[in-house]
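J.: give me coordinates for this.
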Amino acid sequence: MKIFTFKVKPNSKQQSIAEQPDGSLTIHLKSPPVEGKANQELIMLLAKKFKVPKSAIGIKSGISSKNKLVEVAIEPATSISP
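T.: Sure, this is the predicted structure:
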């Protein structure tokens, strides 16, 4: 298991993962933050990025916040690069 901290920006024009100058990651999502749609899109995007099933990803904190703590069941050698 690996834990990541992301800043999520819903209602973006494009879906993307961007590394900030301070090393943090910002994820731009097309979905609005309504009825969990942005969280569902976040899980689908991360599942595709890490090549794991959606069930291997869980939002540990920040369900209704832009700052999220996400746990991903991946091998330790896997890295996230934009």
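J.: please make it C-alpha for all contacts and neighbour counts, starting now.
T.: Noted.
J.: which residues sit against stretch 16-26?
T.: T5, F6, K7, V8, K9, I27, H28, L29, P82 (CA atoms under 8 Å, 6 or more residues apart in numbering).
J.: to compare against the first, here's the next sequence to fold:
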Amino acid sequence: MDDDRAGGAAIIPYSAFADHVRLTVRLTPNASRDGVDGAEQSADGDIFLKARVTAVPEDGKANKALIQLLAKALRVPKSSISFVSGETARKKILRIEGEPEDLISKLEALITSAR
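T.: The predicted structure is shown next:
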């Protein structure tokens, strides 16, 4: 895959494993609307999916809203998405259970449509 950052291509915030995909997300709670804003690379080189939810970051509400948003966008059950790390941080790593090839094609479509 070409990695032409100037052209906005091939910034991938996920890693494929045998039975799941790990997705790095930067979550913005208290947003005006729920949504996914595509992939981005930070100044320190980290790559993540930008997501925002209207829920507040209290008692796991924003995390639940993020799981609901991604489950709907990727057409997977909410129970297939879990946290690897970052439950109390803005940057999170999620584990999405399922066929990696199928999940990657859904993630690519989600990232492309958000640009």
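J.: can you redo the contacts of stretch 16-26 of the first structure as CSV with distance to E75 of the first structure?
T.: CSV is the format used below for the contacts of stretch 16-26 of the first structure (distance: CA to CA, whole Å):
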residue, distance to E75 of the first structure
T5, 18
F6, 19
K7, 23
V8, 24
K9, 27
I27, 22
H28, 25
L29, 25
P82, 18
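J.: just checking, which of those residues belong to strands?
T.: T5, F6, K7, V8, K9, I27, H28 (DSSP state E).
J.: quick one: contacts for the alignment partner in the second structure of V8 of the first structure?
T.: With the correspondence set by TM-score structural alignment, V8 of the first structure lines up against L27 in the second structure. With contacts defined as CA under 8 Å, 6+ apart, L27 of the second structure is in contact with K50, A51, R52, V53, L66, R90, K91, K92.
J.: let's see that with 7 Å instead.
T.: Contacts for L27 of the second structure (CA atoms under 7 Å, 6 or more residues apart in numbering) come out as K50, A51, R52, R90, K91.
J.: what's the neighbour count on the second one?
T.: Look at A51 of the second structure: counted by other CA atoms under 10 Å, it has 20 neighbours.
J.: now do the same for it: its match in the first structure.
T.: Counting by TM-score structural alignment, which is the criterion used here, A51 of the second structure corresponds to I27 in the first structure.
J.: the last one too?
T.: The alignment partner of K91 of the second structure in the first structure, by TM-score structural alignment, is N67.
J.: identify the residues contacting its match.
T.: With CA under 7 Å, 6+ apart, N67 of the first structure has these contacts: F6, K7, V8.
J.: what about I27 of the first structure, distance to F50 of the first structure?
T.: As defined by CA to CA, to the nearest Å, I27 of the first structure lies at a distance of 14 Å from F50 of the first structure.
J.: whoops, P32 of the first structure was the one
T.: Between P32 of the first structure and F50 of the first structure the distance, using CA to CA, works out to 23 Å.
J.: more crowded one of the two?
T.: F50 (18 against 15).
J.: that one matches what in the second structure?
T.: Under the pairing rule here (TM-score structural alignment), the equivalent of F50 of the first structure within the second structure is L74.
J.: sweet, I'm off.
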